[in-house]
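Student: kindly generate the corresponding structure for this input.
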Amino acid sequence: MSLPRIAIDAMGGDEGVRVMVSGAALARRRHEQFKFLLVGDEARIKAALDNHPNMRGASEILHCDDVVAGDEKPTAALRRAKTTSMGLAIAAVKSGDCGAAVSGGNTGALMAMSKLALRTMPGIDRPALAGLMPTLGDDDVVMLDLGANTECDARNLVQFAVMGAAYSRIVTGKSAPSVRLLNIGTEEIKGTDRLQEAAAMLRAASGLSLDFQGFIEADKINRGLVDVVVTDGFSGNIALKAIEGSARFVTDLLKTAFRSSIRSKFGFLVSRPATELLRHHLDPNNHNGGVFLGLNGVVVKSHGSANVNGVANAVNVTARLLEESLTERILADLAELGEARLRDNGSTAK
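Tutor: Next up is the predicted model:
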């Protein structure tokens, strides 16, 4: 069975066409079976393809010179969905011409367009933005929501847990990934009413392909203790930026320390293999690719500042989600969640 194409918003991101096309070309070395729809300025895309022979026969160009600005309000961008590279990439997923879309453009506009065009799948009230973050363990941790929904109720958090676990199963290969809710403490009595209610719902739900383990505090997110961390978009976005800021702080602090004296510079040369490993592990480009979960189609958000390797990682994530049928997995899990609720309601009635 042939795999669906991936639509690339070639105009999205800080550097636009060159980085987006080069990143897709790099990703195709690992996923040679995929083909692409490159949406954007045709002349610039053709010029970029001249440097990547492996993409020429695998790519179709859809010309578009209208771009969503990075600071454009989502409501304004929505009015231009039919004329912008971002909107046309999403429309290709809606029509079935492509199986997924990748963009490095305006996050708010991408979410608004995706939600309006693709709609949420049955059983999902709100889509969530999920991302992968490095840990001290063998696997990255899936965290959601990272900013799509600033306010969430308990039902939303339970749905996020189901979707995050489906994503984690693809990433880790585990049949029942561990899931925890982000909280101010791990004790069962801690947290808001909605967190308490969500925890109770997850503990009561049987038959789900996840292992709910209660709460986790923010300082433990990257310790490798859990596969999926669930929270609302407001707290998730703050936690994400705090973690990314801490990573930059550590790397900048190391640079300053190693430049402070001749002895420190010599120490840097001796420890360079270790510092390079640290730099690679903390580089956000190596974990690039946020996924809008809960839509009737796959949409992946690349960092606007991502380099070629970062875009390649976002496209690699997209390809893997299509290969592993993420949407179908989530639908199956939601069906199981619905059956679990019916069983629980039946038990309560008795």
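
Student: going forward, measure contacts between C-alpha atoms and count neighbours the same way
Tutor: Noted.

Student: hey, where'd the strands end up in the stretch 51-200 of the chain?
Tutor: Assigned by DSSP state E, counting those that start in this stretch, the strands in the stretch 51-200 of the chain fall at 59-63, 100-103, 128-133, 141-144, 178-182.

Student: so can I have TSV of these showing distance to residue 230 and mean neighbour count?
Tutor: What follows is the strands of the stretch 51-200 of the chain, written out as TSV (distance: least, CA to CA, whole Å; neighbours: other CA atoms under 10 Å):
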stretch	distance to residue 230	mean neighbour count
strand 59-63	37	17
strand 100-103	24	29
strand 128-133	9	25
strand 141-144	5	30
strand 178-182	5	25
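
Student: could you also give me the structure for this next sequence, so I can compare it with the first?
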Amino acid sequence: MRIAVDAMGGDYAPKEVVEGIQIAHDRYPEIEFDLYGQIDKVKPFLKNADHITLVQADEVIAMEDEPVRAIRRKKQSSIVLAAQAVHDGKDDAFFSAGNTGALLAAGLLIIGRIKGIDRPGLTTTLPVLNNPKQDQFLMMDVGANADTKPFNLYQYAIMGKYYAQTVMGVKNPRIGLLNNGTEADKGDMAHKAAHEFLAGVRDINFVGNVESRELLNGAADVVVTDGFTGNAVLKNTEGTALSMLKLIKNGIMNGGLTSKLGAAMLKSTFKGIQSQMDYSKHGGAVLLGVKAPVIKTHGSAKAETIANTIGQIKAMLENHSVENVVTYFSDHSEEMAEAKAEMQK
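Tutor: Here you go, the predicted model:
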């Protein structure tokens, strides 16, 4: 099990990336790591080089670089070299905290799409609150494709199902379609068409439309949507959580001695709430639909989050999540073609 790591990607790279890999190495000694980056900048943070190989990458793709252009021009960048190593079979998975667009472009242009999948999608795991039967759910797409057709949503449902089964351990995941109401006739023409088709698919446990206000309550195990909506919902959820924490903190600080004493007594409770809302402990966002695991964590990720993401990659590799998707789409190629033709009428 060998993972290619973009050591130069992220707001705190290479320090936090290297430290995160060191934590992951201690947790999972069976994993080999190839760290791609500028060795003179990476090596000072490497305390234990056991099972870790440094690979020189002369160039770095910055957050502000135009993704596709950067992939094509910066052939010696850490992102391109890491993706190429996965394409060539040297590494089994690709991880980065860097430029999201560049990672998506590298996944599509270098590693390549699984045959039969029109558009790979970016998926992330979010927490479910106050539900003892469920602690997380999957949402896809959250930014890979702004424009999505009903057929793409159908393929997202299939890919999301296999990820939920193999990585999250959900036996028969409930698939929901993000919409502006729960009724079957809600939404625009694309959502109505997607709902009608998904409702008739035997291979998935479709539970119908899901409203955004019910996402954190566990309305479904997998929620499918277009990349524009998914990204907006994700950022709104992040922003609301941060704003609420700031609001509580300001209320305590401005509330006088009584508020401060009360907060001190509830410190453990606040920590529990913060931990429950922290989706980063579940790992990073996964580009599903490409030939190997491609995982992106937040640019501001620190070492612990990076180590958690390595655990997520390990689960994907151990449970053959990509291979399961490849097998499904290969075995159902005729069915996929018929579905695509029907949904394009």
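
Student: care to give me the TM-score?
Tutor: Remark: TM-score between the superposed chains equals 0.93 [TM-score structural alignment, normalised by the length of structure 2]; 336 aligned residues with a CA RMSD of 1.8 Å.

Student: residue 323 of structure 1 maps to what in structure 2?
Tutor: Matched by TM-score structural alignment, residue 323 of structure 1 corresponds to residue 318 in structure 2.

Student: which ones are touching its match?
Tutor: Contacts for residue 318 of structure 2 (CA atoms under 8 Å, 6 or more residues apart in numbering) come out as none.

Student: how about the nearest residue to residue 106 of structure 1, chain neighbours excluded?
Tutor: residue 70 (4.9 Å; CA to CA, 6 or more residues apart in numbering).

Student: give the burial count for the alignment partner in structure 2 of the one you found, as a bare number.
Tutor: The pairwise alignment with structure 2 assigns residue 70 of structure 1 to residue 63, based on TM-score structural alignment. Using other CA atoms under 10 Å as the criterion, residue 63 of structure 2 is surrounded by 16 other residues.

Student: equivalent analysis for residue 282 of structure 1, please.
Tutor: Neighbours of residue 282 of structure 1 (other CA under 10 Å): 21.

Student: and residue 151 of structure 1, by the same measure?
Tutor: The burial count for residue 151 of structure 1: 12, using other CA under 10 Å.

Student: how far away is the most centrally placed residue in structure 2 from residue 140 of structure 2?
Tutor: By CA atoms, centre = their mean, structure 2 has its centre lying nearest to residue 285, at 1.2 Å. Distance of residue 285 of structure 2 to residue 140 of structure 2, given as CA to CA, to the nearest Å: 10 Å.

Student: overlap in contacts, these two.
Tutor: 122, 123, 124.

Student: who's in contact with the aligned partner of the first one in structure 1?
Tutor: Residue 122 of structure 2 maps onto residue 129 in structure 1, with residues paired by TM-score structural alignment. Contacts of residue 129 of structure 1 were listed using CA under 8 Å, 6+ apart, and they are 144, 145, 146, 147, 148, 290, 291, 292, 293.

Student: helix, strand or coil for the residue with the largest distance to the centre of structure 2?
Tutor: Distance to the chain centre peaks in structure 2 at residue 257, reaching 42.5 Å (criterion: CA atoms, centre = their mean). At residue 257 of structure 2 the chain is in helix, as set by DSSP: H, G, I helix; E, B strand; the rest coil.

Student: in structure 1, what residues pair with the helix or strand encompassing residue 228 of structure 2?
Tutor: Take DSSP states H and E as the rule and residue 228 of structure 2 turns out to sit in helix 227-253. On structure 1, the counterpart of helix 227-253 of structure 2 by TM-score structural alignment is residues 233-259.

Student: distance from the chain centre to the matching stretch, please.
Tutor: Distance of stretch 233-259 of structure 1 from its chain centroid, counting by CA atoms, centre = their mean, to the nearest Å, is 19 Å.

Student: got it, and stretch 219-227 of structure 1?
Tutor: The answer for stretch 219-227 of structure 1 is 17 Å, by CA atoms, centre = their mean.

Student: one more: stretch 116-126 of structure 2?
Tutor: Put simply, stretch 116-126 of structure 2 sits 9 Å off its chain's centre (CA atoms, centre = their mean).

Student: please apply the same query to stretch 89-102 of structure 2.
Tutor: On CA atoms, centre = their mean, the centre of stretch 89-102 of structure 2 falls 12 Å from that of its chain.

Student: Provide the aligned range in structure 1 for it.
Tutor: So stretch 89-102 of structure 2 sits over residues 96-109 in structure 1, by TM-score structural alignment.

Student: got the buried residues for the matching stretch?
Tutor: For stretch 96-109 of structure 1, burial by neighbour count (16 or more other CA atoms under 10 Å) applies to 98, 99, 100, 101, 102, 103, 104, 105, 106, 107, 108, 109.

Student: can you measure across it, start residue to end residue?
Tutor: Taking CA to CA as the measure, stretch 96-109 of structure 1 stretches 21 Å from start to finish.

Student: I'd assumed residue 34 of structure 1 was in a helix, is it?
Tutor: No - using three-state DSSP, the assignment for residue 34 of structure 1 is coil, not a helix.

Student: surely it meets residue 27?
Tutor: No - taking CA atoms under 8 Å as the definition, residue 34 of structure 1 is not a contact partner of residue 27, at 9.6 Å.

Student: comparing the two, which shows the higher neighbour count?
Tutor: Legend: neighbour count by other CA under 10 Å for residue 34 of structure 1 and residue 27, higher for residue 27 (24 against 19).

Student: aligned to that one, what sits in structure 2?
Tutor: Residue correspondence to structure 2 (TM-score structural alignment): residue 27 of structure 1 is matched to residue 24.

Student: please apply the same query to residue 57 of structure 1.
Tutor: With TM-score structural alignment as the criterion, residue 57 of structure 1 lines up with residue 50 in structure 2.

Student: which stretches of structure 2 form helices?
Tutor: Remark: helices assigned in structure 2 by DSSP state H are 15-27, 39-42, 67-73, 78-87, 100-106, 150-166, 189-198, 227-253, 256-265, 267-277, 303-318, 321-331, 333-343.
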